[in-house]
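Visitor: coordinates only, sequence not included:
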């Protein structure tokens, strides 16, 4: 298990959360504004998918 942190423009959080969920097994994204209030911080807990759910994944990656 690992955590991903993304700083993104306002309004992109949902699109980025969906892309991460497509690539990893994720929990819900926690969203917080940046200190300047111009961007959004996302924190997502994730796990690598095993080969049965992601056939293109190989152990050497």
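Guide: The structure has been received and is ready for your questions. Predicted, not measured: the structure shown is a model, and the values here were computed from it.

Visitor: contacts and neighbour counts: CA atoms only from here.
Guide: Will do.

Visitor: nearest residue to the residue most central in space within the chain other than its sequence neighbours?
Guide: What sits nearest the mean C-alpha location of the chain, by CA atoms, centre = their mean, is residue 20, with 3.9 Å. Counting by CA to CA, 6 or more residues apart in numbering, residue 26 is the residue found nearest to residue 20 once chain neighbours are left out, at 7.3 Å.

Visitor: okay, pairing it with this:
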């Protein structure tokens, strides 16, 4: 299941948050836009859960 995540943060935190999101979820590159006040940034991630390792190899075989 794919879902969207929006995070509003200080610019200085964007790289750290990007790395944390990539570790927690399967994500594409974050889309980054300034907030209306220009003081922070909005990060938008398209994400999915990491595959469950217990389900690896449980599907049909070729």
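Guide: Perfect, thanks for sending it. What you see is a predicted model; the values in this text were computed from it and never measured.

Visitor: what's the TM-score for these two chains?
Guide: After superposition, the two chains reach a TM-score (TM-score structural alignment, normalised by the length of structure 1) of 0.81; 52 aligned residues with a CA RMSD of 0.6 Å.

Visitor: Wait, the residue nearest to residue 20 of structure 1 touches residue 47, no?
Guide: Yes - taking contacts as CA atoms under 8 Å, residue 26 of structure 1 lies within contact range of residue 47: 6.5 Å.

Visitor: which residues in structure 2 does stretch 11-28 of structure 1 align to?
Guide: Per the alignment by TM-score structural alignment, stretch 11-28 of structure 1 matches residues 12-29 in structure 2.

Visitor: ok, now which ones touch residue 8 of structure 2?
Guide: 35, 40-43 (CA atoms under 8 Å, 6 or more residues apart in numbering).

Visitor: mean deviation of the helix or strand encompassing it from structure 1?
Guide: Element membership of residue 8 of structure 2, judged by DSSP states H and E, is strand 3-9. By mean CA distance after the TM-score superposition for structure 1, the fitted strand 3-9 of structure 2 averages 0.2 Å away from its aligned residues in structure 1.
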